[in-house]
Structure formats: structure tokens, C-alpha cells
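> Give the three-dimensional model of this entry:
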Amino acid sequence: MKFAVLGGTGLIGSEIVTALTAAGHEALPHARSTGVDLLTGEGLAQALGGADAVIDATQSPTTDDASADFFRAATGNLLTAAEHAGVRHAVLLSIVGVDRVPDLGYYRAKVVQEELYRTGPVPFSIVRATQFFEYLAEIISWTGDRNTVRLPPTLLQPVAAADAARAVADIAAGAPLHGIRDVAGPDVIALDDIGRTTLAARGDDRTVTTDATAGPFALAPDHALTARDGALICPTRYGDWLTT
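The predicted structure follows:
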């Protein structure tokens, strides 16, 4: 099969390209750096020409409410071009819990994007992944200073990007779900405990203080960011990933 991967030069997009290629498919990465602009539509027709499926792993350049406007324009252009190109399967990479944390602007914007896929002209699958291992250090840094890191006890079920990418690739190569599938790691861990594990593995001697109000993930209700029943559970554990 031939795949067009939008956002294919980013962290998860490049992993999806690798997973598809390893499975024997033709997977081409597309982004602004390769001449494809979702906001203007430039390069989309060429990128989607001959593709059996398109995978949308793009991100908004902002994380506030303006991201909804980005997704409306970009997703509209992408799905219109996919329909014209005869693409048979459109796969959106989304986030576990987007519909359960309404106080986060970026999550509200992803809900808007998901709805565009549900009501769009191309058979679709929505793959919601939990937080990637690769981003946890950045998340921890949001509420840290020279001596202390403040983190809420919010429950996460993080996943390795490579594991999530293989799950996305498998779904994209199959029949459209016309629905949502969650993808997550094997363990549910509190964010403050993730912070302690991460700092210890990096030789960082700062203290992690549990603060139920610290950072954006403090806005998430219990289990809002963990996978629902029927999720694809990936094998790699965070502690093992840290050591390798």
C-alpha cells in the first residue's frame, strides 16, 4: 500500500513512516519542509496522488484556542484533497482524553478536528494515543525551578512513540474503523511519580513536590488521560525505556 504521512517529519510522524516501511509499504513523509502547506493547500494534490491512505500526524503551531482555527482550515483542506485524490482511508492521530478535559484549549481543538473526520467525505479511523515517553521530560520541566519540580498526582498511561507508531501503522493498513481506538502503554502512573523516576534516571537531584494545582495536567479529572476498555496496550514500560 501507498501512504501519505502528513506531519511525517516530526517525532511520531517519522516513527510512523519507519513502521510502515518496515511492514513493506510505501510511506512518504510530508510537511511544510517538503513543500506541503495544509493551510494554503499547496502541494496537497501531489502529496496525495496515488495514495491508498493518508495519516494525519500534524500539530497546531499553538496550544491555545487559536489551534481550533488551525485544525478547521488544515483538516478541511486535507480531507477535500483526499476525496479528490480517491484516498480510501484517512487516519487521524489524536490524544486520549481530548473529550474529557474541556478546560484545556488544545484538547478542545482536537475535539473539533476529530469531528471534522467523523463528518468528512473520506472513510476514517481516529487513533488516540496517550502521552509519549519522549515528551515526559518536557512536561516535567513546565513546573520546575532550580531546586524543586511541582507536579500533580494526575494519572497517565504513557506510551513509547515507536510503539504507538506501529499501532497507527497497523490500523492505517486495515479497513477504516469509522470510530476511535485508544493506544496506551502498559502502566498507569501518577505524574508526580513519573517525575521522580525521570529525575532519578537523569541524575537530577531536584525534589519533586506533589501539587494538585501545578501545570495544565492538573485540570484533568481522575483517569481522564488513561485508556478506555478495548485499547491497544503496547509492551514497552517507561522504566525500561529510560534505561535504554
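
> can we go C-alpha only for contacts and neighbour counts from here?
Fine.

> I'd like the next helix or strand past the helix ranked longest in the chain.
Longest helix in the chain by number of residues (criterion: DSSP state H): helix 66-85. Using DSSP states H and E, the helix or strand that directly follows helix 66-85 along the chain is strand 89-95.

> one more, for comparison:
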Amino acid sequence: MKIAVIGGTGLIGSQVVKKLDAAGHEAVPHAPSTGVDVITGEGLAEALAGADVVVNLTNSPTFDDASQAFFRTSMDNILAASRDAGVGHAVILSIVGVDLVPDLGYYRAKALQEEILRAGPVPYSVVRATQFMEFVQPTLGMTTEGDTVRLPATPVQPIAAQDVSDAVAGVAAGAPLNGTLNIAGPDVFPLDELGRITLDARPDGRAVVTDETAGMFALAPGDALLAPADARIAPTRYRDWLA
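Okay, the predicted model is just below:
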């Protein structure tokens, strides 16, 4: 199959392209650097010409309320170009619990992206992943003040980007789900404990203080960010990934 991977040069996209190519498919990465602009629509018709599947791994440049405009415009453009090109399967990567955290503007935007896909003209699949292990360090940075990292005890279930790319590539190579696949890592941690584990393994002079009001994940209620019962559990454990 010919598979167009929009956002195919990023953390997940580049791995998805490699995995699909290794499986015998023709995976073509597309990004602004290859002349594709999902906001203006420039290059989309050419990128999707002859494609059987489109995988949309683009992301908003901001994580605030402005992200809604990005996902609305980009999805409208990608789906219209997919329809015109006769693409038979559209795949997006979303977030576990995205519809359970209404106080986060970025989560509302990703939920909107899912809604547009479901209502669109192309058979679809949604892959929802928990928080990436690769994003733990940036998360610590967002709430660092001097030598102190403030984190809530929000339960999280981190997953390795490699495992996410495995799932996305597998879904892209299969029949449309016309539904959602949830994927998650095998271990659940309170976010503050995860921060301490990370800094114990890679000490840099900072220490974690529990603060239930700190950072964006303080807005996630209860177990909203944890895998639902039907989730596929990936093999990579966080401590092994750190090592």
C-alpha cells in the first residue's frame, strides 16, 4: 500500500515511516519541509495522490485554546484532499482520556479533531495513547522553579514513543477501525513519583515537591489519563526505558 504520513518527519512519524517501509509498504513522509502545509492546504493534493491511507501526525504549534483552530483547519483540509484523492483510510494519533479533561484547552482541541474525523467522508481509525515517556523531562521543566519541581500526584501510565509508532503503523496497515484503539504503557505512577524516579536516575540537582495545583496535569480529574479496560498494553516499562 501507498501510505502518506503527514507529520512524517517528527518523533512518531519518522518511526512510523520506517516501520511501514520495513513491512513492505510505500510510506511517504510529508511535512512543511517537503512542501506540505496543512493550514493553507498547499501540497496536500500532491501528497495524497495515489495514496491508499493517510496518517495524520501533525500537531498544533501551541497548547492553548488556539490549538482548536489548528486542528479544525488542518483536519478539514486533510479530509477534503483525502476525499478528492480517493484515499480509503484516515488515521490520527490522539490522547487517552482526551474527552475527560474539559478544563485543558489542548485536550478539547484534540477531542474536536476526533469529532471532525468521525464525521468526515473517509473511513477512519483513531489511536489514543497515554503520555509519552519522552515527554516526562519536558513536563518536569514546565513546573521547575530554581531547584524545585512542583508536580501533582495525578496518576499517569507512560508509554514509549517506539511502542506508539508500532501501534500507529499496525493500524495504518490494516482495515479502518471506524473506532478507537487505546494504547498505554504497563505501569501506573503518580506524576510526582514519576518525577522522583526520573531525577533519581538522572540527577541534576532538582527535587520534586508534591503540589496538586501545579502544571497542566493538575487539571486531569481522577484516573482520566489512565488506560481504559479495553486498552492494548505496550511492553516497555519506564524504568527499563530510563536505563
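
> TM-score them against each other, please.
Remark: TM-score between the superposed chains equals 0.98 [TM-score structural alignment, normalised by the length of the second structure]; 243 aligned residues with a Cα RMSD of 0.9 Å.

> and the gap between the residue of the first structure most remote from its centre and residue 206 of the first structure?
Centroid-distance maximum for the first structure: residue 147 at 31.0 Å, with Cα atoms, centre = their mean. Going from residue 147 of the first structure to residue 206 of the first structure by Cα to Cα, to the nearest Å gives 5 Å.

> ditto for residue 63 of the first structure
With Cα to Cα as the criterion, residue 63 of the first structure and residue 206 of the first structure are 28 Å apart.

> Ok, residue 19 of the first structure next?
Residue 19 of the first structure is 37 Å from residue 206 of the first structure, where distance means Cα to Cα.

> now the end-to-end length of stretch 52-64 of the second structure.
This stretch, stretch 52-64 of the second structure, spans 33 Å end to end (Cα to Cα).

> ok so, going back, start and end residues in the second structure for the longest helix of the first structure, please.
Helix 66-85 of the first structure corresponds to residues 66-85 of the second structure when matched by TM-score structural alignment.

> Need the nearest residue in space to residue 29 of the second structure, chain neighbours excluded.
residue 8 (4.2 Å; Cα to Cα, 6 or more residues apart in numbering).

> Hmm, that neighbour is touching residue 14, no?
Yes. In this structure, residue 8 of the second structure is within contact of residue 14 by Cα atoms under 8 Å, at 5.1 Å.

> what sits in contact with each of those two?
Common contacts of residue 8 of the second structure and residue 14, defined by Cα atoms under 8 Å, 6 or more residues apart in numbering, comprise residue 29.

> which of the two has more neighbours?
Taking other Cα atoms under 10 Å, residue 8 of the second structure and residue 14 do not tie; residue 8 has more neighbours (24 against 17).

> Is the residue lying closest to residue 21 of the second structure once chain neighbours are set aside in a helix, a strand, or coil?
Nearest residue to residue 21 of the second structure in three dimensions, chain neighbours excluded: residue 27, at 5.7 Å (Cα to Cα, 6+ apart). Judged by DSSP: H, G, I helix; E, B strand; the rest coil, the three-state class of residue 27 of the second structure is strand.

> Tell me how many other residues crowd residue 27 of the second structure.
Residue 27 of the second structure has 25 neighbours, counted by other Cα under 10 Å.

> pretty sure it is touching residue 9, no?
No. Look at residue 27 of the second structure against residue 9 with Cα under 8 Å: they stay out of range, at 11.7 Å.

> about what we covered before: can you list the buried residues in the match of helix 66-85 of the first structure?
Residues of stretch 66-85 of the second structure classed as buried by neighbour count (16 or more other Cα atoms under 10 Å): 67-68, 70-72, 74-83, 85.

> wait, isn't residue 201 of the first structure in contact with residue 242?
Yes. Using Cα under 8 Å, residue 201 of the first structure makes contact with residue 242 at a distance of 6.9 Å.

> any common contacting residues for these two?
Shared contacts of residue 201 of the first structure and residue 242 (Cα under 8 Å, 6+ apart): none.

> What residues does the nearest residue to residue 37 of the second structure once chain neighbours are set aside make contact with?
The spatial neighbour of residue 37 of the second structure that comes closest, neighbours along the chain excluded (Cα to Cα, 6+ apart), is residue 43 at 6.5 Å. Residues counted as contacts of residue 43 of the second structure (Cα under 8 Å, 6+ apart) are 35, 36, 37.

> cool, and residue 108 of the first structure?
Counting by Cα under 8 Å, 6+ apart, residue 108 of the first structure makes contact with 65, 68, 98, 99, 101, 102.

> Just give me the match in the second structure for it.
Using TM-score structural alignment, residue 108 of the first structure pairs with residue 108 in the second structure.

> Please, which helix or strand holds that match?
Element membership for residue 108 of the second structure, per DSSP H and E: helix 105-118.

> what about whichever helix or strand comes after that helix, how far off from the first structure?
Note on helix 105-118 of the second structure: by DSSP H and E, the next helix or strand toward the C-terminus is strand 124-129. Superposed on the first structure, strand 124-129 of the second structure shows a mean distance of 0.5 Å to its aligned residues (mean Cα distance after the TM-score superposition for the first structure).

> Can you list the neighbours in contact with strand 124-129 of the second structure?
With contact meaning Cα under 8 Å, 6+ apart, strand 124-129 of the second structure is reached by 89-96, 114, 117-118, 159, 164, 167-168, 171, 176-184.

> Narrow those to just the buried residues.
Counted by 16+ other Cα under 10 Å, these give 89-96, 114, 117-118, 159, 164, 167-168, 171, 176-178, 180-184 as buried.

> just the helices in the second structure please.
11-22, 44-48, 67-85, 105-118, 136-142, 161-172, 191-201, 238-242.

> Quick check: which of these is nearest to residue 218 of the second structure?
helix 191-201 (9.6 Å; Cα to Cα).

> Where does the closest one end up in the first structure?
The aligned range for helix 191-201 of the second structure is 191-201, by TM-score structural alignment.

> For that stretch, give me the average deviation versus the second structure.
Stretch 191-201 of the first structure sits 0.8 Å off on average (mean Cα distance after the TM-score superposition for the first structure).

> buried sites along that stretch?
Buried residues in stretch 191-201 of the first structure, counted by 16+ other Cα under 10 Å: 191, 192, 193, 194, 195, 196, 198, 199.

> and it, how far out from the chain's middle?
Centre-to-centre, stretch 191-201 of the first structure and its host chain are 22 Å apart (Cα atoms, centre = their mean, to the nearest Å).
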